[in-house]
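[1] Could you work out the structure for the sequence below:
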Amino acid sequence: MKLIEVIEGKVRLLVPDPSQFSREGKFDPAWSPVFYNPRMTFNRDVSVLAVSVVSPPSVLDAMSATGVRGIRYVVESRIEGEVILNDKNPVSVELISKNLELNGVKGKVVKSDANSLMHQVKVGYTDLDPFGSPAPFLFSAISSLRRKGVLGVTATDLSALEGKSRTSSRRKYGVSGSKLSYSKEAGLRVLLAKIAREASVQEKGIKPLMGFYHDYYYRLFVKMEDGAKRADRSLESLGTLYECGLCGYSFMSVEGCERKCPVCGGELKYYGPAWVGELNDQEFLEEMKNKLTGFSYLQNFEMISKLLERLGMENRFGPYYRVDVLASRLKVNMPSMFSLLQCLDGVRTHFDPRGFKTSREFPEVIECIKMSSART
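    Here you go, the predicted structure:
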C-alpha cells in the first residue's frame, strides 16, 4: 500500500494514495484499505473547536481509521489527558501508530470492536464517526462517558433520519410518519430523540450543545446529565413534528395525537418521535465564537464563523418553512428571500438555502409571501 502525506489543520498525515484505488478515474474513500475522507474536513475543523471548549480530561476516538481526529484533538484542541485511538482494522492500527509518531504526539492505540471497547472505558469525550448510521453504537458510546461527559456524533444515513425510507426510519430510529418539507431539521431532531432514549435507559439526561447539517451529514455534540430525574426531563422534550398537507403550516408538539391543522383544518402529516427542544446551547455557541479567533489557520475558518452566527439566530425559532413549497401551494411566483425576510423579520436557516425561520403567526407568513411575490 503506497502512502502519501497530506496536511489537515496543524497535523501531517500519512494516508493511502487515492490513485492506487481509483476506478475509471473516480475515487471513493470506502475503496481504500484505510478510510480517509477529505470531504469531512469541515466536520473535523468544527470538532476541533468544539472539543477545545469542552476541554475533556480524556478522549476516545472510537473509529479512528488514520487517527486524524484523535491526533488533531491532541495537537489543536490541546487535550492533555489520555487519548485513545481505536480501530478494528489492523492496517488502520499500524497507520495510526505511524501518524502519531509523525506528529510527535502520544496516544493509546487499540485494536478492538468499537462497541466492545466503549463498554469497557470511561472517558470525558467520545467521538463516534461511523461509516453510515450511528444507531448501532449509541448505547455503548453513551456508556463510555464519565459523569457530565460529552458525545460527538456524525450521521450520514439521511434517508433513514429524514424519512425518505420509512422502513429504515422505523428500524434504526423507531420513527413513524412521513417525510416533511423541513426534513433536514427533522432528521437532526430524530437523531437527538434517539440519543435521549438510549441515554434514559442508563438513567442519563441529555443537553444538546451544538448540532448542524452540512454537505451530506449531521454533526452533534451532546452533554450527558446523570440521574433518573434528568433522564425523565429529557424524555419530556420528545414529541412529534407536524405539517399541514393543505396549507403548509408546520409546528412541533409534545402531544402525539394531533390530526387536524389548527389553521385551516386540513389533514396533518406527522413524523416522530423527535426532539422538540432547542438544538443548540447559546452559551456553548458563544464560547465557540470566542475561541474561534485562536483557530484562524483553519481552512474553513470563515464558514465556521458564519455557521455559528446562523445557529445562534436560528435557535430562537421552531421548524423552518421552505419558500418554494409555500409559494407553490399559494400558486404564486417564488419571492426573493431578501424581501420575504424583510417582511417577516425572519432569518435564513443553515439547513436549506430555500428555508427560513420566523416567530410570526402563519397567516402573516402567507401574507408576506403574497406581497413579496407580487414585487418579484
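
[2] drop to CA atoms for contacts and neighbour counts, all remaining ones
    Noted.

[3] Identify each buried residue in stretch 44-56, please.
    44-56 (16 or more other Cα atoms under 10 Å).

[4] May I see the residues you listed organised as a markdown table, with distance to V11 added?
    Formatted as a markdown table, these follow (distance: Cα to Cα, whole Å):
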| residue | distance to V11 |
| --- | --- |
| R44 | 12 |
| D45 | 12 |
| V46 | 15 |
| S47 | 15 |
| V48 | 12 |
| L49 | 15 |
| A50 | 17 |
| V51 | 16 |
| S52 | 16 |
| V53 | 20 |
| V54 | 21 |
| S55 | 19 |
| P56 | 20 |
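
[5] Regarding this structure, what is its longest helix?
    Secondary structure of the chain per DSSP state H: the longest helix is helix 183-201.

[6] on that earlier part again, show me which of the buried residues of stretch 44-56 is closest to N99.
    R44 (16.5 Å; Cα to Cα).

[7] ok, now which ones touch the closest one?
    Shown in contact with R44 (Cα atoms under 8 Å, 6 or more residues apart in numbering): R69.

[8] quick one more, to check against the first:
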Amino acid sequence: EFAADGAQALEKARAIHPIAICLDIMLPEKDGWQVLHDLKSDPETTDAGVIICSALDNPDMGFALGTADYCVKPLSRRHLLDKLRRLQQAFPRKRSQPQVLIADSDAGSAASTAAMLQRQGFSVATATGGRQALAMALKLSPDIAILDLMLPGDSCFDVISALRRHPLTIGTSIIITTVKELTEEQRELLDRRVQKVVVKGSNRDLLLEEIFRLEKLHPVRAQLVDEETGLFNRRYFHKKLAEEVARAQRHALDLSVLLAGINGAAADVMPGVAGILRNNMRASDHLARYGVSSFAILLPETTGEAGLAVAKKVVALLGKANLGADISISIAAAASPDGTISSEQMILRLEQELAILRQAGGNGIRAIN
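    All right, here's what the predicted structure looks like:
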C-alpha cells in the first residue's frame, strides 16, 4: 500500500494493520514525526514496526519516538529489504489456536470440558489446584482461564488476584465455574475482575457460547507485554497513564512520569537495563518498555521533586552497572500536581524533551514545567 501524505498514511495503517511501515519525514499534511507519534499512541497501530526512510539524518529523534529502524536516503533496494526481513523476524507471531487453561477440583469435569473445547479447535491445558493453575498460567499466558470457585491449594480469589497483577496474564479472560449461587461478598470480590460466572451442570452450550464470545475479542485484545524484557509495553503504559491521570484529578493527587532513553546501547543490553529498573521500583510504580531503547516510569502520588530524585537514582544505577556497553542515560521528567496535565499533553512533551536531550548526548535529566 502507498500513501502520499501523513493523514493518508495514518488512515491506511488503521485500516490494514501492517507489520511494517516505511515512513518519510518530509510529508505533506502531517510530517513524519507527527505521524510516528500518532502511530505509536494509537492501540490499533502501536505494534506496527516503523522504518524511517528520510534524507534527514536524525536517528536519535526517531528512536526516541519509537521507530524500529532508521535509514538515510539514498538507500539501495537490497538495504531496505534486509531491514524489512529483520523486522518481520522480530514481529510477534500469533498463536494458531486460542489457549485455554481449565482449573477444576474435579478432574473428571476438567477432562470433559477439555475434550469439548479440543473438538472445537482450542489448545487446552488442565490443572487441579490453585498453585498448579497459577504456575501453568504464567508459563502459557492463556487467552482464557476457566477456574473452579472451589479450587484446592491457593484459593480461586488468590489465583485471580495473581493473574490480574502479572503482566503475562493481565489480559487473560477469566470464567468462574461454581456448583452453587455466589454470596454477596463473593460477588463483590469478583466484580470487574472476571468476565463470566457459569453454574456447573448447566447447559454446556452456554459455557461454549461464552468462550466463543471471548475468543472473538482476542485478535483486538491489547497485547500488554514486551517479550524481550518481560516488562509491560508502550500500549499498557498509555492505558495506565490515562487511568492514573484521571485518578489524580479525582483525588487531587501528585503524579510524576519519567521517560528514559538509553544512548549508545545495542538491543541486547535492554533486558539487563530492564532488570535493574524492575528491581529498584516501588510496588506502586509502573515500569514499561516504551521504545526500542527507552523506558517509561509512572510514579503515582509522587511530587515533581521526588520524581527528579528517582531520575537521578536511575542515572546512577545504570551508570555503575556492568552492562557490557558504554552507555549514557537521558531522562525527561514531568509532574502533574492535582492531575492538571492531560496524559496526551504529558507524553507528547516528554517525547519532545527526550529527543532534545538525546541529541545533546551524555547523561542528562530535564524537568518539564
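
[9] Quantify their similarity with the TM-score.
    In this superposition the chains share a TM-score of 0.26, using TM-score structural alignment, normalised by the length of structure 2; 162 aligned residues with a Cα RMSD of 6.7 Å.

[10] For the longest helix of structure 1, name the packing helices and strands.
    helix 138-143, helix 158-162, helix 166-173, strand 204-214, helix 228-235, strand 268-275 (3 or more Cα pairs under 8 Å, 6 or more residues apart in numbering; DSSP states H and E).

[11] now that helix against helix 228-235, angle please.
    With axes from the mean of the first three to the mean of the last three Cα atoms, to 10 degrees applied, the angle from helix 183-201 of structure 1 to helix 228-235 works out at 160 degrees.

[12] So which bits of helix 183-201 of structure 1 are buried?
    183-200.

[13] Give me the nearest residue to A335 of structure 2, chain neighbours excluded.
    The shortest distance from A335 of structure 2 to any non-neighbouring residue, by Cα to Cα, 6 or more residues apart in numbering, is to S256 (4.3 Å).

[14] and that neighbour, how many residues sit next to it?
    Neighbours of S256 of structure 2 under the rule other Cα atoms under 10 Å: 25.

[15] Same question for the one 5 residues further on.
    Here the neighbour count serves as a burial measure; for G261 of structure 2 (other Cα under 10 Å) it reads 29.

[16] isn't it right up against L354?
    Yes: counting by Cα atoms under 8 Å, G261 of structure 2 touches L354, with 7.1 Å between them.

[17] Give me the common contacts of those two.
    With Cα under 8 Å, 6+ apart as the test, G261 of structure 2 and L354 both reach 64, 330-331.

[18] sorry, back to before: my guess is the residue nearest to A335 of structure 2 is in a helix, correct?
    No: assessed with DSSP: H, G, I helix; E, B strand; the rest coil, S256 of structure 2 is strand; it does not lie in a helix.

[19] And it, how close does it get to H286 of structure 2?
    Distance from S256 of structure 2 to H286 of structure 2, counting by Cα to Cα, to the nearest Å: 11 Å.

[20] returning to what we had before: ok, and which of the helices and strands packed on helix 183-201 of structure 1 has the densest surroundings?
    Mean neighbour count (mean count of other Cα atoms under 10 Å) peaks for strand 268-275 among those, with a mean of 24.

[21] relative to strand 204-214, how tilted is the next helix-or-strand element following that strand?
    Following strand 268-275 of structure 1 in sequence order, the next helix or strand is helix 282-292 (DSSP states H and E). Calculated by the same axes, to 10 degrees, helix 282-292 of structure 1 forms an angle of 50 degrees with strand 204-214.

[22] With distance to M288 of structure 1 added, can I get the helices and strands packed on helix 183-201 of structure 1 in CSV?
    Listed next are these as CSV, based on distance: least, Cα to Cα, whole Å:
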stretch, distance to M288 of structure 1
helix 138-143, 23
helix 158-162, 26
helix 166-173, 30
strand 204-214, 10
helix 228-235, 24
strand 268-275, 23
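
[23] pretty sure T177 of structure 2 contacts T113?
    No: counting by Cα under 8 Å, T113 is not a contact partner of T177 of structure 2; they are 11.4 Å apart.

[24] any residues in contact with both of the two?
    With Cα under 8 Å, 6+ apart, T177 of structure 2 and T113 have no common neighbours.

[25] Return the subset of the shared contacts of G261 and L354 of structure 2 lying in strands.
    330-331 (DSSP state E).

[26] now, which of the shared contacts of G261 and L354 of structure 2 sits nearest I297 of structure 2?
    Nearest to I297 of structure 2 among the shared contacts of G261 and L354 of structure 2: I331, at 10.3 Å, using Cα to Cα.
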